[in-house]
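Enquirer: Pasted the sequence and its predicted model underneath.
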Amino acid sequence: MTRVPAFTSSVLGPHDRGVEFGEHHAAEVARTVASYRRLFVTRALGPFDVDHWADHAWQRIRELAPAAAEEIDGIAAGAGVRVRDIAALNARTELLAVANPTGVDECSTVVALPAGRAPVAVQTWDWYDAMRHGWLRWTIPHPGGRVVETVTEYGLLGKIGVSSEGVGVLFNMLHHASDAGAADDGIGFPVHLLSRQLLDTAEDLDDAVAQARAVRTSASSSLTVVQGGPDGGRTASVELFPGGAGVLEPEGGLLVRTNHFVSEEGRDGCLSTSIGPGSGIRRDTLLGAFEERLPRTAEQVVAAMDDHAEVGGVCAHPDRSTDPALWHATLATVALDTAAPTGQRLAVTPGGPCARPGRSDGPADPGRPQERGR
């Protein structure tokens, strides 16, 4: 099986931690910057000034998230790249919303709360295939003893992850009509930095939900928070959009997230149907898989995600008949265990659910054209 790149920070201050990370991963950070600069222009509906929006992102990050700004500045210094380029990476969802607010389908998430057991929390991370080798598992110790483990891209401070406090965050992109207003109203709090903030600071589910609802975003996303121990847990999904936030609670101990708004607050402006039917199909597939019984292990969820329906398949492979810059695929399958000892809370498998170890007939053919569902 392909090894997941991993790095553990050895310094605690945000700027020094960033410098260390940048020095260790200078080539990877530079490649990520170049990949996203190409993607911003390719995805844009018209002319798109990357440097202008990168400068704007850096200004907004310094205003809204000064501790994150220190770390971003450190990564840029360590990697020898412009700080505005690292700011653009950390606001890549927001810049993509400016370039083209309609977006694409993305990840699928399942959280189950079986009685008397730790929560089961799994997601596919679907993204542009050009970033297939542009991510790692990063372990981040903090001065007070908290340890954060995150799956993220080189240069981004965080994404999917879990803390030693037993709080995990899963990530799904959404698309809302109000996202287009970022070009006029300016970039809001970058959602990837919000995910890292929750991992760094949230004490429990209620604290994480309150923090997420308190920020103004300019690009819609869903952050699903999981809190739990060996005897049970809680979960909720915060659906963020520029006009506010809604909260999706589990039903019957099950919460399934794809890429459309489910809560009432954002439903009217949801753009998922303009992209295609994939998000709704994927959610129905996963809800149906556990209609009779909640999954008790991550392996049961991953097996259900090994779905290659021609339209709305959960496990995504590139449609190679399209522009390679826009190929999409499931880049990783991630499971969180909020009750495990630190260092064992994050299980990551490169590729989609069909690439899981022990699959009897091996992974599906990654070259066959499919409508992606992520």
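Expert: Great, that's in hand.
Enquirer: CA only for contacts and neighbour counts going forward, please
Expert: Noted.
Enquirer: If we go by neighbour counts, what in the helix or strand containing Tyr36 is buried?
Expert: Secondary structure from DSSP states H and E places Tyr36 in helix 26-43. Neighbour counts over helix 26-43 (16 or more other Cα atoms under 10 Å) mark 26, 28-30, 32-33, 35-37, 39-43 as buried.
Enquirer: what are the ranges of the strands in the stretch 201-350 of the chain?
Expert: For the stretch 201-350 of the chain, the strands defined by DSSP state E, counting those that start in this stretch occupy 221-229, 232-241, 244-248, 254-257, 328-336, 346-350.
Enquirer: A further structure is provided below for comparison with the first:
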Amino acid sequence: MIVHEWSADTTDVEEEGRRFGAAWTTQLRAARDSYLELFAQSGVADPAARKTADDCRRMTEEYAPEIAAEFRGMAAGSALALEDIWLLTARTEILALTTPSMECSTIVHIPDGAPPRTLQTWDWHETLSNETVVRRLRTTTGTGIVTFCEFGQPAKIGVNDRGLGLHFNILHHLTDGKQPGVPVHVLARMILERARTIEEATQIARSVPLAASSVLTVATFDGERADAAAIEVAPGGIAVVRAPDGRTLVHTNHFLDVDLAAGEYSPYETTTLPRYRCLVDAAELAGIAADRDRALAFGAIPDAPITVRARRDQPPHLRWETKLTATLDVAGAALSFVAGAPADVATSQWRRLAVARKALSE
């Protein structure tokens, strides 16, 4: 997978969208074509996909008009139809209409008197999103953000310069696809733009209707104290799972909240429990201070299920692989990553992009 880098040069969101769209027209078109193919393979008819995307547009215009303006600019800059951009932004909500997808393992350690130490894998379709982007943005309120995402999405894994970082895992619930809602990737961007605490992030999550489920694991540092919580969101409700007494929080792709877990939905064989147990059993590794060393340690676990490889016995649209391993420096407002699984860290380039600094390589 290729991970591009992009820095905004304006806080005018529509102009930034136009500039981004013009620069990445090829990638946006390729993403649109790939997702249209995936939707069809997954059994979502084109009219249903476009209706869901339009519902997501309307909800975003109501609850996050500045993000909707960015996508208007992106469509204009790329010469794609606006509805094509929304097909990408709403891909989770569209896939929630049919067979959901597996994605991601996250662990956050909360040391005493020091910033959180985090790690996430991003598992996605082998055939999709083989070009992605890490974006540096500065909002109209002055908040600096650096976030990894697919083309056509406003955010996914990221950190702001207000002491907050966010990891992102997909979840599946029986209420998915039952109502219009703000896309979960838009919600992630709203939190990165507006929040500095878990309480603020939770308030933002509770303030919008949703059409699909995810967990946003939020880690914070105020200069003295670190904290973390998994904000589990579904159209049917929201729950907050705080970092436990052991000070390490683990999440994969099943609900931890008992009430939301009662509506769990997964029609296929999932590896969420083996990946969860792997992280719990190796929780002490999350305490390693240096980001790359932490990723290396998890990558050295023999046959660890958090390194997902595509299965050739599955059809193309059901082959998942670990495409990214990422850590967040909440105190330094930086995202570090490798384009690959934890087992690939030792042989791949480790990259770091901070909110206010140029990209660095190690």
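Expert: Yep, that arrived. The model shown is predicted, which means the values in this text are computed figures rather than measured ones.
Enquirer: one step back: I'd like the strands of the stretch 201-350 of structure 1 laid out as TSV, including mean neighbour count and distance to Leu287 of structure 1.
Expert: Compiled in TSV, the strands of the stretch 201-350 of structure 1 are given as follows (neighbours: other Cα atoms under 10 Å; distance: least, Cα to Cα, whole Å):
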stretch	mean neighbour count	distance to Leu287 of structure 1
strand 221-229	26	16
strand 232-241	24	16
strand 244-248	19	14
strand 254-257	24	7
strand 328-336	27	18
strand 346-350	19	23
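Enquirer: okay if I get those as JSON lines plus distance to Ser178 of structure 1?
Expert: What follows is the strands of the stretch 201-350 of structure 1, written out as JSON lines (distance: least, Cα to Cα, whole Å):
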{"stretch": "strand 221-229", "distance to Ser178 of structure 1": "12"}
{"stretch": "strand 232-241", "distance to Ser178 of structure 1": "7"}
{"stretch": "strand 244-248", "distance to Ser178 of structure 1": "10"}
{"stretch": "strand 254-257", "distance to Ser178 of structure 1": "20"}
{"stretch": "strand 328-336", "distance to Ser178 of structure 1": "25"}
{"stretch": "strand 346-350", "distance to Ser178 of structure 1": "34"}
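Enquirer: Closest one to Ala177 of structure 1 out of the buried residues of helix 26-43 of structure 1, please.
Expert: Nearest to Ala177 of structure 1, judged by Cα to Cα, of the buried residues of helix 26-43 of structure 1 is Arg43 at 17.2 Å.
Enquirer: give me every residue that touches the closest one.
Expert: Under the criterion of Cα atoms under 8 Å, 6 or more residues apart in numbering, the contact list for Arg43 of structure 1 reads Leu96, Ala99, Asn100, Leu326.
Enquirer: For Leu95 of structure 2, which non-adjacent residue is spatially closest?
Expert: Counting by Cα to Cα, 6 or more residues apart in numbering, Leu95 of structure 2 lies nearest to Phe39, which is 6.9 Å off, once chain neighbours are set aside.
Enquirer: Asp313 of structure 2 pairs with which position in structure 1?
Expert: Asp313 of structure 2 maps onto Ser321 in structure 1 when the alignment is built from TM-score structural alignment.
Enquirer: One more: Ser105 of structure 2?
Expert: The alignment partner of Ser105 of structure 2 in structure 1, by TM-score structural alignment, is Ser108.
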